[in-house]
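Enquirer: just a sequence and a predicted model for now, questions to come.
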Amino acid sequence: MKLQRHGTIACLALTAVLGLSACGSDNNDSAGTSASASASADCAKGTLNAQGSSAQKNAMAEWIKAYQQKCAGSTINYEPTGSGAGIQAFIAGTADFAGSDSALKEEEKPQADAKCVGGQALNLPMVIGPVAVVYNVGGVDNLQLTPATLAKIFAGQVTKWDDAAIKADNPDAKLPSTAIQAVHRSDESGTTDNFTKYLSKTAAADWTFGNNKAWKAPGGVGAAKSDGVAGKVKSTEGTISYVEWSYAENSGLKKAKIQNGAGEFTELTAESAGKTIAGAKVEGQGDDLKMSIDYNTKEAGAYPIVLVTYEIVCSKGTPADKLPLVKGLLGHAASAEGQADLVELGYAPLPDSVRTKVEAAVKNLS
């Protein structure tokens, strides 16, 4: 994976920005890192079935592997069905916890709470994933876009790559007259919810469709899950889309520079994403740790499109035969070691001020 080549650099950058206490020293020693990462795990036996966010699939796979290596007798299955499907499975009782790229919405919360006998459904941030704007346009290698231009493209107002709006953002580029094919998620997705939230917060005059897990704008073409989006862009000339950073890197896709609130066109790196993450605030109450991101950040060098992906879990009411394993796995995920493992996978670890709150919330599950 391309990310492995600069994992150490990314780790150092995030250490500087977020004050992390631990980082993997060498990608070639991944087995040792996993063993170290799971050293603090509280082992439990049994089987868990979870599903949801495909953006956090790679992070969850790493945590599950590390936990199961440490803890014999545990079987943990995570299906990347998409955030919307994951929440519905949690509500229906077919998922022991759900992964979601958005916190529970007001209309979902009562249904999710009803599953938690004597408690409530919690939003626990576990993964921070920068969202890359990816494109496939021959001869264009350093595309840069303002929020307004990006909104116009996905709203169907800008339909050619040599449109005046794109030319204004890229005065030195040789832009072809190729038709733009904007690709969006066909399934309900927290990545879509976050991307459309970004557009609605930064380009309200051009993006009038609000934010939602389901794509609401007309036109464009849909692709299922993060893998499908990345594959569609890689194989199709003239495409543009949004996908979590690790998928962009693993597929070798070109990534656009995005203008932040300070007026800078910023490349997506661990350091630039970390600058936006550092300004995120917890707005939930108690152990509910829903977060708010400033998409209009004026922090110099900040890349503004980042998402927080959550685990949706019961504060109380998880079946007794499942609870120890839920706490063991999520406790490992929230540990400093578990978060440090994310760097080389294309994610940004939680700021330690947030991570410790998540760790405490997991310990309080009952």
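Expert: That came in fine, so what should we check first?

Enquirer: contacts and neighbour counts: CA atoms only from here.
Expert: Will do.

Enquirer: quick one: neighbours of the closest residue to C116 other than its chain neighbours, just the number.
Expert: Nearest residue to C116, sequence neighbours excluded (CA to CA, 6 or more residues apart in numbering): G317, at 4.7 Å. As a burial measure, G317 scores 19 neighbours (other CA atoms under 10 Å).

Enquirer: ok, G317 - contacts?
Expert: Contact analysis of G317 by CA atoms under 8 Å, 6 or more residues apart in numbering lists 115-119, 366.

Enquirer: Serialize these to CSV and add fields for distance to C71 and secondary structure.
Expert: Conversion of the contacts of G317 to CSV gives the following (distance: CA to CA, whole Å; DSSP: H, G, I helix; E, B strand; the rest coil):
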residue, distance to C71, secondary structure
K115, 28, helix
C116, 27, coil
V117, 28, coil
G118, 29, coil
G119, 28, coil
S366, 21, coil
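
Enquirer: how about the strands in the stretch 201-350 of the chain?
Expert: 221-223, 239-244, 254-255, 257-259, 265-266, 281-282, 291-292, 306-314 (DSSP state E, counting those that start in this stretch).

Enquirer: dump the ones you listed to CSV, plus distance to E299 and mean neighbour count.
Expert: Formatted as CSV, the strands of the stretch 201-350 of the chain follow (distance: least, CA to CA, whole Å; neighbours: other CA atoms under 10 Å):
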stretch, distance to E299, mean neighbour count
strand 221-223, 33, 16
strand 239-244, 22, 25
strand 254-255, 21, 23
strand 257-259, 12, 22
strand 265-266, 11, 20
strand 281-282, 15, 14
strand 291-292, 16, 18
strand 306-314, 14, 27
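
Enquirer: alright, now check it against this:
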Amino acid sequence: MKITRLSSIAALGAVAALTLAGCASNEAPAGNDGGTAPSASGEPTTTVSGTIEATGASSQGSAQEAWVAEFQTANPEANVLYESTGSGVGRDNFKAGASNFIGSDRAFKIEEIEEGGFGSCATDEIVEVPNYISPVAVAFNLPGVDSLNMDADTIAKIFAGEITSWDDPAIAALNEGVELPATTITPVHRSDASGTQETFQSYLAATAPDVWTWEPEDTWPLQSGEGADGTSGVVDAIAAGEGYIGFADASRTSELGQVAVQNGDEFISYSADAAAALVEASPLEEGRSDHDLAFAVDPAAAPAGSYPIALVSYLIGCVEYEDPEVASLVKAYFQFVTSEEGQAIGAEAAGAAPLSTGLIEKAAAAIDAIVTE
């Protein structure tokens, strides 16, 4: 089995905490002989055993905690260790052979797949399935103001450093009757490589191309603003700084002020349903295999009523592993997370938009490509 550690000393504490949580969750329920364990719905299932390690998207953090707990309850001899490192670190770890699977807020690009070199896999074939759909909130900290309307140009100018004060005429014109202070705006971005960051930049580039002229990437293209590590770091920075504004997975921003984003003639507040409407209208990318389900989301083509900044996060694993036990455990975990039951758990834990029935069926077919013998 190819398992090494690339994490920093600071991250080891997170792994230890997950390990302890995993041990607690893995205690078999009373009366369970370890042969067959109930699923969360109470139906008997064939259990799997062993340990798999994963790193990746911090946006999935809350949902992953819930998925792991339920999966390990149903499989008392299984340990799933998921560490929220950020998508970029997760993808690096997967290529280096340090993670059995990863969560990522973007799929590997076609050219990255063609380059190969996936050290976690016995071959260079990978499985990528969407498992977590969520709005990316534009959140702020402005005492006395809970919500503001903004169009794409205004948001882009704020993060490009062209609008620097909360009482700027561009903001005031969209928020008649709101008393806006002359407080300095401090935009917060991710300091780590992040698929959430690339999703946000893709929105800016698609909807405000005259302002946001940078190519969308998972790293931040500007030196201005303030960087923070991970979803939690961004949310903490906004919460601690008056006048701060940033973008993060919506499940983590409920205590902050929220931007209602313009789509057509409406200003749309984020919701799981509104994010799902954007994704449901998006095609899968062409030129990929049947077990590589990557969405081509175009915020500029967002249908009426949808929230135009939606994150599609993925589970990424190998078609073939060197260790059959790892393959069986990864496959079983992917099947659980993308099932109707698993998606309901993710929605309850993190406010994610559940995959549609059709997409659940496509994900099941893609996961079936994982070789377990």
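Expert: Cool, got the structure. Fair warning: this is a prediction, and the values are worked out from it, not measured in the lab.

Enquirer: for the contacts of G317 of the first structure, which two are the farthest from each other?
Expert: K115 and S366 (13.8 Å; CA to CA).

Enquirer: the two - which one has more neighbours?
Expert: Ranked by neighbour count (other CA under 10 Å), K115 of the first structure and S366 place K115 first, with 20 against 16.

Enquirer: what's the burial count for the closest residue to I113 of the second structure other than its chain neighbours?
Expert: Excluding the flanking residues, the one nearest I113 of the second structure by CA to CA, 6+ apart is D124, at 7.6 Å. When neighbours are counted by other CA under 10 Å, D124 of the second structure registers 17.

Enquirer: wait, doesn't D124 of the second structure sit right on G97?
Expert: No. In this structure, D124 of the second structure is not within contact of G97 by CA atoms under 8 Å, at 11.9 Å.

Enquirer: to which residue of the second structure is V117 of the first structure aligned?
Expert: Under the alignment (TM-score structural alignment), V117 of the first structure pairs with A122 in the second structure.

Enquirer: tell me how far its match lies from Y321 of the second structure.
Expert: According to CA to CA, to the nearest Å, A122 of the second structure and Y321 of the second structure sit 5 Å apart.

Enquirer: from V80 of the second structure, how far out is A66 of the second structure?
Expert: A66 of the second structure is 12 Å from V80 of the second structure, by CA to CA.

Enquirer: the two - which one has more neighbours?
Expert: The residue with more neighbours, out of A66 of the second structure and V80, is V80; 26 against 17, by other CA under 10 Å.

Enquirer: that one falls within a helix, correct?
Expert: No. Per DSSP: H, G, I helix; E, B strand; the rest coil, V80 of the second structure lies outside any helix segment and is strand.

Enquirer: how about it, nearest residue that isn't a chain neighbour?
Expert: I52 (5.2 Å).

Enquirer: post-alignment, the helix or strand hosting the one you found versus the first structure, mean distance?
Expert: Assessed by DSSP states H and E, I52 of the second structure sits inside strand 50-56. By mean CA distance after the TM-score superposition for the first structure, the fitted strand 50-56 of the second structure averages 0.4 Å away from its aligned residues in the first structure.

Enquirer: which elements pack onto that strand?
Expert: strand 78-84, helix 87-96, strand 101-104, helix 324-337 (3 or more CA pairs under 8 Å, 6 or more residues apart in numbering; DSSP states H and E).

Enquirer: okay, and that strand goes to which residues in the first structure?
Expert: Under TM-score structural alignment, the match for strand 50-56 of the second structure is residues 46-52.

Enquirer: circling back to that earlier point, can I get the strands of the stretch 201-350 of the first structure in TSV including distance to W215 of the first structure?
Expert: Shown next, in TSV, are the strands of the stretch 201-350 of the first structure (distance: least, CA to CA, whole Å):
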stretch	distance to W215 of the first structure
strand 221-223	9
strand 239-244	12
strand 254-255	21
strand 257-259	21
strand 265-266	26
strand 281-282	26
strand 291-292	21
strand 306-314	17
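
Enquirer: of all those, which lies closest to T192 of the first structure?
Expert: Per CA to CA, nearest to T192 of the first structure of those: strand 239-244, 8.1 Å.

Enquirer: the second structure: matching residues for that closest one?
Expert: Residue span in the second structure matched to strand 239-244 of the first structure, by TM-score structural alignment: 244-249.

Enquirer: with stretch 198-216 of the first structure instead?
Expert: Against the second structure, stretch 198-216 of the first structure falls on residues 203-221 (TM-score structural alignment).

Enquirer: for the matching stretch, which outside residues touch it?
Expert: 88, 152-153, 155-157, 160, 189-199, 201-202, 298-300, 308-309.

Enquirer: equivalent analysis for stretch 106-125 of the second structure, please.
Expert: Contacts of stretch 106-125 of the second structure (CA under 8 Å, 6+ apart): 2, 87, 94-101, 128, 195, 287-288, 294, 312-314, 316, 318-322.

Enquirer: all helices for the second structure, in order.
Expert: 9-25, 61-74, 87-96, 110-115, 152-159, 169-173, 195-207, 230-240, 272-280, 324-337, 340-350, 357-367 (DSSP state H).
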